[in-house]
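Chemist: Dropping the sequence and predicted coords here.
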Amino acid sequence: MKTLKSILFGAALLVATSVANAKPNNANFLSKNDVVSVFTNAVIHGNLQNLEQALAKDVEYTIYRGTKTFKLNKQALIDSFKASENIEQSCQYTTSILSDVDKTMVLRLDMKYEGYVRTSTITIKQQGEDWKITKIETQNS
């Protein structure tokens, strides 16, 4: 009986170990289209769902305002989005893909307000099976 218990315990341990080491389901990873949607929803609609997951840990966010340049790290970027959470922007917007080669996509987001246009260029890169925003540059014209 002890032998049977030991065999069952060993089998259970083997199954538990293989389940813990199994690759996560691809549903947990964001595709590049998912990342575009997450970012657009955050900027335009104030919906921050999955934003943190869509941003690379070393994301660079640069804002050009006239002669001044502001740089934000990931936490500062998230904090700035939280300040406008659930706020719908009163603008018309368009997105266009500037480049989509191999594991990198560059996207342009134009937000047209009354009197000016805010343009963001977003770089999205594949990191493992996941896609992440690695760089954002924003300017008004």
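Modeler: Arrived safely.

Chemist: drop to CA atoms for contacts and neighbour counts, all remaining ones
Modeler: Will do.

Chemist: Which parts of the chain are strands?
Modeler: Residue ranges of the strands in the chain, as given by DSSP state E, are 55-65, 68-72, 92-101, 104-113, 116-127, 130-140.

Chemist: Buried deepest among the ones you listed, which one?
Modeler: Burial among these, expressed as mean neighbours by mean count of other Cα atoms under 10 Å, is greatest for strand 130-140, which shows a mean of 20.

Chemist: how close does the residue nearest the centre of the chain sit to Ile63?
Modeler: With the centre of the chain defined as its mean C-alpha position, the nearest residue by Cα atoms, centre = their mean is Ala54, 1.4 Å away. For Ala54, the distance to Ile63 equals 19 Å [Cα to Cα, to the nearest Å].

Chemist: Ser99 now?
Modeler: Following Cα to Cα, the distance that separates Ser99 from Ile63 is 21 Å.

Chemist: before we move on, what about Glu88?
Modeler: Glu88 sits 21 Å away from Ile63, going by Cα to Cα.

Chemist: again, but for Val117
Modeler: Using Cα to Cα, Val117 is found at 14 Å from Ile63.

Chemist: Any idea how far the lengthiest helix in the chain is from the middle of the chain?
Modeler: In the chain, with assignment by DSSP state H, the single longest helix is helix 2-21. Relative to its chain's centre, helix 2-21 lies at 39 Å (Cα atoms, centre = their mean, to the nearest Å).

Chemist: quick one: contacts of that helix?
Modeler: Around helix 2-21, nothing counts as a contact under Cα atoms under 8 Å, 6 or more residues apart in numbering.

Chemist: Which positions within that helix qualify as buried?
Modeler: Within helix 2-21, no residue qualifies as buried by neighbour count (16 or more other Cα atoms under 10 Å).

Chemist: Below is structure B, check it against A:
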Amino acid sequence: MKNLKSIILGLALLITCGTVNAGTKTEGENLTKNYAINTYVDAMTRGKLSGLDEVLDRSVKFSMLRGKNMLSFNKKEMLNYLKKTGNVEQACTTSTRIVESNADLALIRVDMKFENFVRSNYLTVANTGNGWKITNVYSVFK
């Protein structure tokens, strides 16, 4: 009788552990191309930073052409700036367009139309092996 109780308890424990692990997602499983793009747009236009760190590649480079000045930022600098200005919704109309896309790389244009200017962001999104991540952002103000 003790052996039967031990076996049943062991099976119950095994089933419980198996069920818990079945819900665990591996790194990069949710990192689709669309998820990366939508997360970036939410961060830049709505100030929602949830998931942004995950979709930015560790070596991502942000470049901005402002007039004749080229500004460059790395991931840490950009995330720190966005955290300081987080939860601010931009007064703009946003549109996205796929410029080029294949199985490994996509170039996406994100236009943010403000009252007096347009900020065009060109995102390079790459299939990194750990999901789709943003590897480069180039912004132009018109």
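Modeler: Thanks, I have the structure now. This one's a predicted model, so the numbers in the text were calculated from it and none came from an experiment.

Chemist: circling back to that earlier point, out of the strands of the first structure, which comes closest to Asn25 of the first structure?
Modeler: Ranking the strands of the first structure by their distance to Asn25 of the first structure (criterion: Cα to Cα) puts strand 130-140 first, at 11.6 Å.

Chemist: sorry, back to before: dump the strands of the first structure to TSV, plus distance to Ser37 of the first structure.
Modeler: Compiled in TSV, the strands of the first structure are given as follows (distance: least, Cα to Cα, whole Å):
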stretch	distance to Ser37 of the first structure
strand 55-65	13
strand 68-72	21
strand 92-101	10
strand 104-113	11
strand 116-127	12
strand 130-140	12
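
Chemist: who's in contact with the residue nearest to Leu48 of the first structure when sequence neighbours are not counted?
Modeler: Excluding its sequence neighbours, the residue lying closest to Leu48 of the first structure (Cα to Cα, 6 or more residues apart in numbering) is Ala42, at 5.0 Å. Each residue near Ala42 of the first structure by Cα under 8 Å, 6+ apart is listed here: 48-49, 51, 81, 85.

Chemist: Closest one of those residues to Met111 of the first structure?
Modeler: Within the contacts of Ala42 of the first structure, the smallest distance to Met111 of the first structure is 15.9 Å, found for Phe81 (Cα to Cα).

Chemist: That closest one contacts His45, doesn't it?
Modeler: No: in terms of Cα atoms under 8 Å, Phe81 of the first structure does not count as a neighbour of His45; the distance is 10.6 Å.

Chemist: And the residue lying closest to Ile97 of the first structure once chain neighbours are set aside, how far from Thr94 of the first structure?
Modeler: Once its chain neighbours are removed from consideration, Ile97 of the first structure has its nearest residue in Leu107; the separation is 4.5 Å (Cα to Cα, 6+ apart). With distances defined as Cα to Cα, the gap from Leu107 of the first structure to Thr94 of the first structure amounts to 10 Å.

Chemist: and if you look at Ser141 of the first structure?
Modeler: Using Cα to Cα, one obtains 15 Å as the distance from Ser141 of the first structure to Thr94 of the first structure.

Chemist: repeat for Asp130 of the first structure
Modeler: 25 Å.

Chemist: what's the answer for Val106 of the first structure, then?
Modeler: The separation that Val106 of the first structure has from Thr94 of the first structure, given Cα to Cα, amounts to 14 Å.

Chemist: cool, Val36 of the first structure as well?
Modeler: Between Val36 of the first structure and Thr94 of the first structure the computed distance is 12 Å (Cα to Cα).

Chemist: isn't Thr45 of the second structure right up against Glu89?
Modeler: Yes: the pair Thr45 of the second structure and Glu89 passes the contact test of Cα under 8 Å, sitting 5.7 Å apart.

Chemist: More neighbours: which of the two?
Modeler: Between Thr45 of the second structure and Glu89, counted using other Cα atoms under 10 Å, the more crowded position is Thr45 (17 against 14).

Chemist: re earlier: am I right that the residue nearest to Ile97 of the first structure is in contact with Lys125?
Modeler: No: counting by Cα under 8 Å, Leu107 of the first structure sits too far from Lys125 to count as a contact (11.2 Å).
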